[in-house]
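S.K.: Can you look at this prediction? I've put the sequence above it.
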Amino acid sequence: MDLTALTQTFPLGSGGTGRLVSLPALAAAGFGDIATLPVSLRIVLESVVRNCDGKRITEDDVRRLAQWAPTAERTAEIPFVVARVLLQDFTGVPLLCDLAAMRSALERMGRDPALIEPLVPVDLVIDHSVQVDFTGRERSLPTLGGNGLGGNGTPADPLTLNMQLEFERNRERYEFLKWGMQAFKTFRVIPPGIGICHQVNLEYLAQGVLSREDLYFPDTLVGTDSHTTMINGLGIVGWGVGGIEAEAAMLGQPVSFLTPDVVGVNLKGCLREGVTATDLVLTVTEMLRKAGVVGKFVEFHGEGAAELSVPDRATIANMAPEYGATMGFFPVDEKTCAYLLATGRSPEHVATVRNYFEAQGMFGIPAAGACRYSTVLELDLATVEASVAGPKRPQDRIAVGRLATAFGESLQKPVREGGFGIAPDAVAIRYAVSDPYFGDLGHGDVVIAAITSCTNTSNPSVMLAAGLLARKAVARGLRVRPTVKTSLAPGSRAVTAYLEKTGLLHDLRQVGFDVVGYGCTTCIGNSGPLDPAIEEAITTHSLVAASVLSGNRNFEARVHPNVKANFLMSPPLVVAFALAGRVTLDLAQEPLGYDDAGQPVYLRDIWPTDEEIGAVLATAFDRDTYQRLYADFTAEHPLWNAIPTVTGQVYRWQADSTYIQEPPFFADFSLETGTFADIHGGRALAIFGDSVTTDHISPAGSIKPTSPAGQYLQARQVAVADFNSYGARRGNHEVMMRGTFANVRIKNLMVPGTEGGITVHQPSGERMAIYDAAMRYAETRTPLFVLAGKEYGTGSSRDWAAKGTALLGVRVVVAESFERIHRSNLAGMGVLPCQFTGGVTVQSLALDGSETYALEGLSGGVSPRQMVTLVIERANGTVERIPVQLRLDTPVEIDYYRHGGILPYVLRQMLT
């Protein structure tokens, strides 16, 4: 392909001209009706054209995508070269471990370690480490000593205390990240205390248009967090991938994915008074889950989309993983440019963004009917009502007025039907807490109320609404019960700045919402401990306590292992339910509380009006504030500056470190590739039902002393108080593989009636931890199978859900359906994902784990999505042969498997 003929000039905002690879010129060259393609596909197409080299990407790849048709069968893969990579620290640390291990492998081979270098810019934002140990509502707060944060004996605020603990717990990790900063030229680290990676991306990292020399192209990325899609609200193509796939992208490999269907969502009308962007996104999530958009691009268009602000668009885009889409995309328009300008990008750069997209024919939100989509759905924004979602899944939307009724129903519904199985005569019982300070507790009492998560803390309208509601509540004398652990974790320092400027931060603090940190906190399970007396009451009486949070995920045991009912909602509703103290309240009919005169105070009395929100909204967009806050990340940051920097191209692994260990993926590395062969003599490590999430599979949250990981740490003289979390120890595969499938709420059907990482070893019949069974099987070289139901691997794109699975010796996972990223990650780690077909399920096969398993049809090579045979031999000797579909979806994934995974594949590619 002659790129020279497709290269044209366009005016730069600073004067002069730049070059671009022109999509209109591609259409004029006979490549199809590109102007009516979905805008998201056009941006991907630009990358395919610009990187067409006849090897990795061919002219056939360009032509296939340019001639995308809404009704065509999706069999071709798209080789997409992204412009940059975004990491968060939990997934970024093991990724850096892999890069360091590659350099170590090259050093052992006598090759130049510097051959391993990211070929695109990489930004790692440390946002997953801070935990809510202190909230400001403690009966007494400790004082700080001489640590550079306030001087000896200075009373400490919760933000300072939590950050101090964060640095104490994560010092080794941060030293390792600082080594990465000096070892790799294109690797940048945003320190703790700055913000959540997706909000930092939205406010600072994203540029809309990038350039290399004088060639300009759209800003595109992949990130190691599912909610990378938040940037789609700014008109930027990007989505979450596993760390191993992101690593390949960093090293110059295209991100290959099946050509997607593109679902158009025509938004009409506007939101009613009092309805928030959070209510809208919960409605969209419910609607799109029902429509079935898993693995598809979703592109919002129409007059309603054009009227939404960029923060509202970003809120909707952020939740794409919850409605199952690869992206939730809003094209670039004048509001995009206004947001870029308001958050500190230069006027010249913003003009360049506008000029670029106009030259490509991609500027503006398309009107209904302007683009061709696989299917079109419609939503009238005027029909959206105040909502929450829960108690266990983000797509289970409940109108606020129905919450009390819905929760009451779920309390008594059997556990097997998704309920809590509480006996009718026990629903209303309240129990005294051993510490009289807290009073009593009952089912549905709120024990955690958290304004948290990138989803909502990026949106000034809902954050300011929370502050205004708090102000009105304080004026009426409302208070939060001591049983409620409240916290405010802004998505960036800019949020704190505008809350302080309006005086609303003071009001939020008055009702218990002190700033506790800049990070994901409660949304990813870093909610910190509850008071021991509260925990005792919950566990002793098997209470179904509740959390309310402005997050994006509420899977079982995610927020807190002992809080069973978790509801997602807007920040002002979080404040309201914190004041109410329970989710069994009908907010339309019952008062939140009573004022000092004994008069009832209803939610409608203190809910802020759109006019009130609008009056303070302008304070959220102060260019000078954004530029100042993002100018220097190390200024006035003594904790980060005190972390020593280790130097050298190759990392010197410390054998006694319990945080950072050299991963085993390159221990016996050679240039020889593997072959395809059938798998025989397998056993089931675990059998699961539906909706097993990466929260269930991947180690996350706290480490129990009695768990295999806890025993491992104690054997290395790590005190229980210093365990930290699984997330913080992702750089140590020994900890992580011991925590795989160890979630306290995971249910292995091989061990009915139990929860937690327990299995039955065969043929001994002994019950033991899944890790211990896997090690026993490894001694006999027994290949392991995992069998599961629908939606296997939904949730965060945790690469350790796949890495841990592989290190335990699992060779095959057979499920009714997979979440997109986890299926890809399994393939990338050399684990075969297979899918039941024809209505066959774990239940219809009546599997109990006593069987032996084989997978046939692999010998001699395979093709994408071919049928293979699962052979099941039961204990009584009967044999069943079940056709299953091999979910290696692309030729590249087949190559990954043949090489033993994506990491050895990439290393061999670089060396040969």
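M.R.: Ah, there it is.

S.K.: drop to CA atoms for contacts and neighbour counts, all remaining ones
M.R.: OK.

S.K.: ranges for the strands of the stretch 401-550 of the chain?
M.R.: If DSSP state E, counting those that start in this stretch is used as the criterion, the strands of the stretch 401-550 of the chain fall at 430-432, 440-442, 446-451, 485-488, 546-549.

S.K.: Could you export those to JSON lines, including columns for mean neighbour count and distance to His128?
M.R.: Listed next are the strands of the stretch 401-550 of the chain as JSON lines, based on neighbours: other C-alpha atoms under 10 Å; distance: least, C-alpha to C-alpha, whole Å:
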{"stretch": "strand 430-432", "mean neighbour count": "15", "distance to His128": "35"}
{"stretch": "strand 440-442", "mean neighbour count": "20", "distance to His128": "31"}
{"stretch": "strand 446-451", "mean neighbour count": "29", "distance to His128": "15"}
{"stretch": "strand 485-488", "mean neighbour count": "30", "distance to His128": "15"}
{"stretch": "strand 546-549", "mean neighbour count": "31", "distance to His128": "17"}
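
S.K.: Pasting the second one now:
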Amino acid sequence: MSTDDFSEAIREFERDGETYKMADLTVLEEQGLCDLEKLPVSIRILLESVLRKAHTDGETIDADHVRAAASWEPDVPDAEVPFQPSRVVLQDLTGVPAVVDLAALRSAADRKGVDPTAVEPEVPCDLVIDHSVQVDYFGSDEAYERNVELEYERNEERYRAIKWAQEAFEDFEVVPPGTGIVHQVNLEHLGEVVHAREEDGEQWLLPDTLVGTDSHTPMIGGIGVVGWGVGGIEAEAALLGQPITMSLPEVVGVRLEGELPEGATATDLVLHITERLREVGVVDKFVEFFGPGVSQLSVADRATISNMAPEQGSTISMFPVDEKTLEYLELTGRDPDHVDLVREYLEAQGLFGEQEPEYTEVVEFDLGDVEPSLAGHKKPHSRIPMGDLDEHFPSLLEEQGVIGSGGEPAVGDGGGATVDSSDAGPGLGLDEKVAVELEDGREVEIGHGDVLVSAITSCTNTSNPSVMLAAGLLAKNAVEAGLEVPEYVKTSLAPGSRVVTEYLKEADLLPYLEELGYHVVGYGCTTCIGNSGPLPDPIEAAIDDHDLWTTSVLSGNRNFEARIHPKIAANYLASPPLVVAYGLAGRMDVDLEEEPIGTNAEGEDVYLEDVWPDAEEIHEAIHGSVSPDLFEEKYSQVYEGDERWEALDAPTGDVYEWDDESTYIREPPFFQEFPLEKPGVDNVEDARCLLTLGDTVTTDHISPAGQFGEDLPAGQWLKERGVSPHEFNTYGSRRGNHEVMMRGTFANVRIENEMLDGKEGGYTVHHPTGEDTTVFEASERYREEGTPLVVTAGDEFGTGSSRDWAAKGTDLLGIRATIAKSYERIYRDNLIGMGVLPLQFEDGDGWAELGLDGSEYFTIEGLEDGLEPNQELEVTAESEDGDVTEFTVTAQVDTPAAVEYVEHGGVLHMVLRELLQEELN
């Protein structure tokens, strides 16, 4: 349909002698297409994008799509919207694979005789290097420099590839290591709220929108920007100009009222909201906050809430742009003229200030109900009131069979209050300790519940001055009260940006944090992404020898099994001041509301209330230390990097020079033998099940990001090529090497394949022989036999961080389809982006309910005539003795565009195929 239907909606906007074009939503209202006041703000922003692109494109996006976007109502119509974000943000763990894929696309084009520069990002992109720094050194003034040195040593090859991309591609900017966390840099600097941008030779005003390759991209919703996390595959497609075709989402409104009580932090609020929205069920939905309570929250508080959208389950978690937003933009050093432009444009669009549209559902939330809380022991939405931890932890150990109901060891006898860690074997009772001699001769005692890692880390909280300065004030009060952190606690401070360090210095609080061991260790995700670094060998040995359930406490957003450290069994999320408090206490099985946090040199008890800062102290610290000058100074050279970055000798040229000997960067196989014809999709015949999985199997289980050993397939591959175990680095750092990553898929040490009756780790059964082996080895044997594979799973399959390799590895292992009760959106979309079919059991069905154990032959029928959106397919599972189970599944492929991706074998395959055909014709 012609785009002329809405040509009147494209009008000029005059400001200070400049003339811009804008897609005016109010014209659509005048034409009777929608009632803007009733549309949620996020839907209006999607509508603007579609309207503008219908004018500038007219083919991929047209007037029918404008009508579809404008048709949103609380009872959401079954309509699709092609959304093209204004920019893309990458972090390095997913950014390196994106660079590798873009380089591989150029190599494929070059092999076909096509100018490789035809592969070029169509929208601006920022890549922030923040996921690679590891906490090897801590508790000293040299920790930061030594960790950064190690970071460059381990990742030099990866960083050279990123630097090549910065030069090879236009509109591809890189924020070098040691600058900040992607979401905080995005919030404090990259986010513009409104763009003034040239497109096709014309000046336009448009809302800032984005997708990012980290699931916590929605943090930008704290300043009213629509942005969400996608897998690297989908982000690469967006970079190359492919719109993200999505079904119109339900929008849940959260009405906030009241005020936070004294002593409650933004982190406590986040954990309450996360718990509440998980109960409501907001997966695949947009969430908008409104109501009188919004004005009570600082923008930093709002961003802390928005950051946890993945833990809530929502796609975005967004606040309105209001006066506080504009004040925040000025505080963080944005140009005052641009701040005025933001106001004028949003007012013209009816998007500024408090909104109360219609929502699919409204959730009421009273800020006054918030109490100090943590989340644990392995789920970020499992909130625990602080006062309940002393009961929570013993109950947890009983549930896990670690101790008996009286606190005694479940098996054996611990042998007294303290045992020698060299006496391997006995379990310990709740109150027993292990004596451990460290390498430097110091002796410590550890037991169940002791805090081995206390880390102020991650984007969730480090962007928020109120909780960071509260941590500094608590540290000051604790030092003055004579408290010390126990020697067995590994302490770290990883600010989200250099600005945080500066305002902690300005407030004269950093010295107190350092006195307790919380020295700056790096500017990156560190502990929250699994880069907590090693524990002392004797402590790890004691954990193994006595099956200790030790703990970590971190100010992050993820605490999944084996994520923080493979030896630490229970992990807890908390506000930065509580991270310090539990670091001081040295244990998690304590009620800090009633029990002392520690004793001073005189043996006197000190309680949390004695050292907890009050609201006025925190307010004064913020007022006296946080200023626009700090942000302007620290972000003025954000893309330049230090002398290490300058010294990197990066490759040059339009086509990347692949090194077959590299163990970090290798050309992936996806496009090496590439047919120009679309392969299509067909039935799956006599597939075997590679894994049978339970509920809440996360992307950490599927595609680990942390450390790995030489006993695993990935470690064996590296060792065969002369890489020593101490040089393995992490899975995340090896994401540019498909050989390592496919061997690491489904290889988490805590993943449990239900075929193996309680055995943990990346193992399975090779069914024709009945042999137990690794997942990778089994997949290779199946490949040699020409046998297709499936995976069965329970609810929430693929929840967690956006991991492109969770889908890429699934594809490379030969898995044609996954069959689960439900999926996390990003993992599902990534599977589609790699051409793997995500299938869903009917309600009430599941592999266990159907009596399947994974030994069957699986045949999936209904694909012989192609695939339709949300098509029902028939599956037959036949056991070795001939028993047949038939059941129906639904393909979780929602849109015609997603169907195209599957039929092409993946979205990048489609993009490359279309590009080559266009160039060759």
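M.R.: Here it is on my side, so go on. These figures come from a predicted structure and were not determined experimentally.

S.K.: Quantify their similarity with the TM-score.
M.R.: In this superposition the chains share a TM-score of 0.96, using TM-score structural alignment, normalised by the length of the first structure; 888 aligned residues with a C-alpha RMSD of 1.6 Å.

S.K.: on that earlier part again, tell me which of the strands of the stretch 401-550 of the first structure sits nearest to Gly581 of the first structure.
M.R.: strand 446-451 (5.2 Å; C-alpha to C-alpha).

S.K.: In the second structure, point out the residues matching the closest one.
M.R.: Using TM-score structural alignment, the residues of the second structure aligned to strand 446-451 of the first structure are 451-456.

S.K.: got it, and stretch 222-242 of the first structure?
M.R.: The aligned range for stretch 222-242 of the first structure is 211-231, by TM-score structural alignment.

S.K.: okay, how far is it across that stretch, tip to tip?
M.R.: 9 Å (C-alpha to C-alpha, to the nearest Å).

S.K.: Show me what the match of strand 446-451 of the first structure is in contact with.
M.R.: Here stretch 451-456 of the second structure makes contact (C-alpha atoms under 8 Å, 6 or more residues apart in numbering) with 462, 488-495, 527, 532, 550-556, 568, 576, 579-580, 582-583, 586-588.

S.K.: Just the buried residues of the residues you listed.
M.R.: Among those, those classed as buried by 16 or more other C-alpha atoms under 10 Å are 462, 488-495, 527, 532, 550-556, 568, 576, 579-580, 582-583, 586-588.

S.K.: for the stretch 251-400 of the second structure, what spans make up the helices?
M.R.: Using DSSP state H, counting those that start in this stretch, the helices of the stretch 251-400 of the second structure run over residues 266-280, 299-307, 309-312, 323-331, 336-349, 389-399.

S.K.: Hmm, I typed the wrong one, I wanted the stretch 551-700 of the second structure.
M.R.: Going by DSSP H, counting those that start in this stretch, the stretch 551-700 of the second structure shows helices at 576-585, 608-611, 615-625, 628-635, 643-647, 699-702.

S.K.: Work out for me the element the counterpart of Met736 of the first structure in the second structure sits within.
M.R.: The equivalent of Met736 of the first structure in the second structure is Met741 (alignment by TM-score structural alignment). Counting by DSSP states H and E, the element that carries Met741 of the second structure is helix 738-744.

S.K.: how far does that helix sit from the chain's center?
M.R.: 20 Å (C-alpha atoms, centre = their mean, to the nearest Å).

S.K.: do the same with stretch 762-776 of the second structure
M.R.: On C-alpha atoms, centre = their mean, the centre of stretch 762-776 of the second structure falls 31 Å from that of its chain.

S.K.: Specify, as a residue range, where it falls in the first structure.
M.R.: Using TM-score structural alignment, stretch 762-776 of the second structure pairs with 757-771 in the first structure.

S.K.: Now that stretch: buried residues?
M.R.: Buried-residue list, stretch 757-771 of the first structure, by 16+ other C-alpha under 10 Å: Gly757, Ile758, Thr759, Val760, His761, Gln762, Ala769, Ile770, Tyr771.

S.K.: which residue sits closest to Asp366 of the second structure, ignoring its sequence neighbours?
M.R.: Glu257 (5.0 Å; C-alpha to C-alpha, 6 or more residues apart in numbering).

S.K.: correction: Pro713 of the second structure
M.R.: Using C-alpha to C-alpha, 6+ apart, the closest residue to Pro713 of the second structure is Arg743 (5.5 Å).

S.K.: Wait, the one you found touches Ala714, no?
M.R.: Yes. Between Arg743 of the second structure and Ala714 there is a contact under C-alpha atoms under 8 Å: 5.1 Å.

S.K.: State the distance from Arg688 of the second structure to Arg781 of the second structure.
M.R.: From Arg688 of the second structure over to Arg781 of the second structure (counting by C-alpha to C-alpha), the distance is 12 Å.

S.K.: These two - which one has more neighbours?
M.R.: It is Arg688, of Arg688 of the second structure and Arg781, that has more neighbours when counted by other C-alpha atoms under 10 Å, with 24 against 12.

S.K.: Just give me the match in the first structure for the more buried one.
M.R.: Per TM-score structural alignment, Arg688 of the second structure is aligned with Arg683.

S.K.: who's in contact with its match?
M.R.: Gln762, Thr782, Pro783, Leu784, Phe785, Gly849, Ser850, Glu851, Thr852, Tyr853.

S.K.: Repeat that for Phe513 of the first structure.
M.R.: Thr135, Ile451, Thr486, Ser487, Leu488.

S.K.: contacting residues around the fourth one?
M.R.: Just to be clear, that refers to Ser487 of the first structure. Val132, Thr135, Ala449, Ala450, Ile451, Thr452, Gly512, Phe513, Asp514, Val515, Val516.

S.K.: rerun that using 6 Å as the cut-off
M.R.: Applying C-alpha atoms under 6 Å, 6 or more residues apart in numbering, we find Ser487 of the first structure in contact with Thr135, Ala450, Phe513, Asp514.
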